[in-house]
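J.: Okay, here's the prediction I keep looking at, along with the sequence it came from:
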Amino acid sequence: MTGPWLSIIGVGEDGPDGLTPAARAALNAAEVVMGPPRHLSLVPTGGERVQWPVPFADGLPLLMERRGRPVAVLASGDPFWFGAGSVLVRDLERSEWHAFPGASVFSLAANRLGWPLERTVCLGLHAAPLTRLRPHLAPGTRIIATLRDGAAVAELGAWLSGIGFGASQMTVLEALGGPRERITTARADALTADHAHPVAVAIEPAGPALPLSAGRPDETFDNDGQITKRPIRALTLSALAPRAGEHLWDIGSGSGSIAIEWLMAHPACTATAIERRPDRAARIRANADALGQDRLRVVEGAAPYALDGLAPPDAIFVGGGLTEALLGRLTRLGARLVVNAVTLESEALVLAAEARLGGELLRVQTARPTSIGGFRGWDNAFPLLQWSWSP
């Protein structure tokens, strides 16, 4: 056939009544209609009907087996707004497909609530952990999120309550746009599982927001004492200077605080945390998950051996365990490098490298007040030498 063989059709809860004439024509012309059972039940069609399997990826070979035949795939609302569209066309030429979007659940929810969609955080949590919400939870923020099913509503309420957001105002939106539509409101700590799929929630958070600046409080991260402390972390993130889309190696990650704050700088940033101790690696994963940064990759092992095969970095942080061999390897990678040296041995390596390669040196020492008898004095931390270098 000439022209697109694949039609991606966004279907709402109102079934065929919500389809545009063009979408209806594409559906009628299809020899094969694929989709999940709920969508197939909403849109009566002739020809071959194929139920899309679970997990979703298992349906892609079924689709490709029919490549070149007129195929319609049914998806929810707008297939390219937290939907399946981008996955369906990932390996296709642009000339092979066309899309007929319907109203997304986010648009429908915003219209029900009277919220300006352009100032509302929209998240797809139907196939993602609830902790993805954490960076967005702040008083005054409005959030609309899709959920897996009715049971996930109660799970969300319990999770929000557990992190101090039990007083958040929640609006549960079920089957928007169809005859089963139902909208209910409750506090997060009063949510139940008595809700039907498809379901979304609108959240007006009430609880302790995370700071937006680098150098979050140390207690934000579970740690065993191996953590770059807040003032030094702020200086280190400033030196690393994360930019959208860049990848970080955090070598000797400890609690993961540097890598996690790098990820929090922009949703397009990525990071790999390298940690030789299994208990600390597990703690890094838990910290990343709790703060909604589950895209952090954690590699157990010691550098430089654990670096083999990793995605190339744009920036590298070394907080400990510096050796001459490691330093030599890192400076050949073409990435920005920030090293925090505390020991005399690592200081010597850094000073020699700066004399040879240039870069910027910064010596920092912090102090906190402590009791001395009935008086107070300064408890000085170890001085730190920071070397920042760009190739």
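T.: Done, it's in. Numbers count the residues shown, from 1 in each chain.
J.: When you work out contacts or count neighbours from here on, use the C-alpha atoms and nothing else.
T.: OK.
J.: With adjacent residues omitted, what lies nearest to Trp389?
T.: Ranked by CA to CA, 6 or more residues apart in numbering and with sequence neighbours excluded, the top spatial neighbour of Trp389 is Gly359, at 4.4 Å.
J.: actually Gly18, not the one I wrote
T.: Take Gly18 and drop its neighbours on the chain: the residue closest to it by CA to CA, 6+ apart is Gly12, 6.5 Å away.
J.: What residues does the one you found make contact with?
T.: The contact partners of Gly12, by CA atoms under 8 Å, 6 or more residues apart in numbering, come to Gly18, Ser76, Gly77, Gly102, Ala103, Gly177, Gly178.
J.: one more time with 7 Å
T.: If you count contacts by CA atoms under 7 Å, 6 or more residues apart in numbering, Gly12 has them with Gly18, Ser76, Gly77, Gly102, Gly177.
J.: so how far is Ala75 from it?
T.: Look at Gly12 and Ala75: by CA to CA, to the nearest Å, they are 9 Å apart.
J.: same deal with Trp115?
T.: 25 Å.
J.: the more surrounded of the two?
T.: Ala75 (25 against 16; other CA atoms under 10 Å).
J.: want to compare, so here's the second one:
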Amino acid sequence: MTDEPAGLTVVGIGADGWPGLSGTATAALTAAQVIFGSTRQLALLPSKVEGDRVPWPSPLLPALPGLLEAHQDRRIAVLASGDPMFHGIGATLVRLLGADAVRVIPHPSSVSLAAARLGWPLPEVDVLSLVTAPVEELHPLIHPRRRILILSAGANTPAAVAALLTSRGYGDSSITVLSQLGAPAESQISGPASSLDLTDIDPLNVIAVVCNAGTAPPERTAAKNDPTGPRPLVPGLPDAVYESDGQLTKREVRAVTLAVLGPQPGELLWDVGAGSGSIAIEWMRTHRDCRAVAVESSAERVGRIVRNAAALGVPRLRVVEGRAPGALAGLPAPDVVFIGGGVTRDGVVEAALDALPSGGRLVANAVTLESEAVLAAWYAKLGGELTRLAVQRAAPVGGFTGWRAMMPVTIWSVTKP
């Protein structure tokens, strides 16, 4: 052992193990007095590495602070798969200990290796980790001709990805499963999502997808809640992609409302009186770091929101069953609040304003005279912007076509001083 001071070094290691490490990485591991890692990673080290080998417990995160504290006076090395700062333990340790306390020695990530094998320029590729996320988070990335690299959770992930693509009408998409990248046993298989045999897959794999939308049968394309329909990135998804009992902010109003809400990465939205959940869902779809809590008093609608969120690619939407303002107590503080229902109920607007920080934004929609009057009163008191939106859609009138008016919607928005 060397006389280096105690500290923590995170070493990225590939499937090729010790031979693929740099001199800096091997020196750090040789000098370590204790080495943490998965059982698979620890087995890659040669016998000349003398530090105590400690496999990670499961679950890891709750045990991590105690493990580090127990060995705080020793030189610690942590093994990480590939690049420790790319969906790896390195980022977790930096959040826990601070950047100054953690030394990171990276290795090429599995995504970098996959891109190199395929000849894909990484800036032109969407990357998704399904190591801990549900497969439904793939939905927002599925668009014609897009290329996606997916970090797999194990042997069953490729089949789950193929099934989701096929259900979306993208069964003609090309899937390549790259296993054991960088190791002597490296392999890959390719084929269409709808027919590729994915029954015997190595658990250490990365999935590459080239999206190709097939032609859906006419009866399916015209069906309500058609899963094969287009999913644009901008707010205002077609109404038909939502499961709804009619309590749904319509497409045109939804697009304007989201523009007024102005989602920014990292912000948390409260969607109060969420109905079908469309505002919260499309808020979260604008950026992967946008978060939302949907509050809805109907148990039936709560279930519907959960299903809509999964089908539209934001399964992490938090749904709270309860009636505002009581249901708002104890929720994480919002950056923005949208009130789509319950604006006439005593205390709802007050509770929303109280919860917002200075500079926080409140947007409320009204369709009845009574709720419109409430918004007008708040506008007179606090100012902001008051907008009335009227939408008409063309519809058959006998053998001709006429305009069918939707109920006008009044939108009040204000920034808390």
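T.: All right, it came through fine. Everything quoted here is computed from the prediction, not taken from an experiment.
J.: Please pull up the equivalent of the residue nearest to Gly18 of structure 1 in structure 2.
T.: Aligned counterpart of Gly12 of structure 1 in structure 2: Gly14 (TM-score structural alignment).
J.: One more: Gly358 of structure 1?
T.: Per TM-score structural alignment, Gly358 of structure 1 is aligned with Gly383.
J.: likewise Asp279 of structure 1?
T.: With TM-score structural alignment defining the correspondence, Asp279 of structure 1 maps onto Glu300 in structure 2.
J.: how much space between that match and Leu362 of structure 2?
T.: Distance from Glu300 of structure 2 to Leu362 of structure 2, counting by CA to CA: 27 Å.
J.: Val336 of structure 2 versus the residue nearest the centre of structure 2, what's the distance?
T.: Centroid check for structure 2 by CA atoms, centre = their mean gives Arg288 as the closest residue, at 4.9 Å. As defined by CA to CA, Arg288 of structure 2 lies at a distance of 17 Å from Val336 of structure 2.
J.: circling back to that earlier point, what residue, apart from its backbone neighbours, is nearest the match of Gly358 of structure 1 spatially?
T.: Nearest to Gly383 of structure 2 is Val414, by CA to CA, 6+ apart, at 6.9 Å.
J.: ok, the one you found - contacts?
T.: Applying CA under 7 Å, 6+ apart, we find Val414 of structure 2 in contact with Arg361, Leu362, Val363, Gly383, Gly384, Glu385.
J.: Please pull up the equivalent of it in structure 1.
T.: Under TM-score structural alignment, Val414 of structure 2 pairs with Trp389 in structure 1.
J.: What's the separation between its match and Gln226 of structure 1?
T.: Per CA to CA, Trp389 of structure 1 is found 24 Å from Gln226 of structure 1.
J.: try His195 of structure 1
T.: To Gln226 of structure 1, His195 of structure 1 is 44 Å away according to CA to CA.
J.: Apart from its neighbours in sequence, what residue is nearest whichever residue in structure 2 pairs up with Phe80 of structure 1?
T.: Taking TM-score structural alignment, the alignment pairs Phe80 of structure 1 with Met85 from structure 2. Using CA to CA, 6+ apart and skipping residues adjacent in sequence, the residue nearest Met85 of structure 2 is Ala91, 5.0 Å away.
J.: tell me which element the one you found falls in.
T.: Ala91 of structure 2 belongs to helix 89-97 when assigned by DSSP states H and E.
J.: Give me the mean deviation of that helix from structure 1.
T.: Compared with structure 1 after the fit, helix 89-97 of structure 2 shows a mean deviation of 2.0 Å (mean CA distance after the TM-score superposition for structure 1).
J.: now for that helix, which elements pack on it?
T.: Here helix 89-97 of structure 2 touches no other helix or strand, going by 3 or more CA pairs under 7 Å, 6 or more residues apart in numbering; DSSP states H and E.
J.: Output the contacting helices and strands for whichever helix or strand comes after it.
T.: Going down the chain from helix 89-97 of structure 2, the next helix or strand is strand 102-105, by DSSP H and E. Helices and strands touching strand 102-105 of structure 2, by 3+ CA pairs under 7 Å, 6+ apart, are strand 7-13.
J.: Would you indicate which residues of the strand it packs on are buried?
T.: Within strand 7-13 of structure 2, the residues scored as buried using 16 or more other CA atoms under 10 Å are Gly7, Leu8, Thr9, Val10, Val11, Gly12, Ile13.
J.: what about the helices in structure 1?
T.: 21-29, 37-42, 59-65, 85-88, 105-113, 150-162, 230-240, 257-265, 278-290, 324-330, 344-357 (DSSP state H).
J.: Just tell me the aligned range of the fifth one in structure 2.
T.: Okay, so that is helix 105-113 of structure 1. Under TM-score structural alignment, the match for helix 105-113 of structure 1 in structure 2 covers residues 110-118.
J.: same deal with the first one?
T.: Residues 23-31 of structure 2 are the counterpart of helix 21-29 of structure 1, counting by TM-score structural alignment.
J.: The matching stretch vs structure 1, mean deviation?
T.: When structure 1 is overlaid, stretch 23-31 of structure 2 sits 0.7 Å from its aligned residues on average, using mean CA distance after the TM-score superposition for structure 1.
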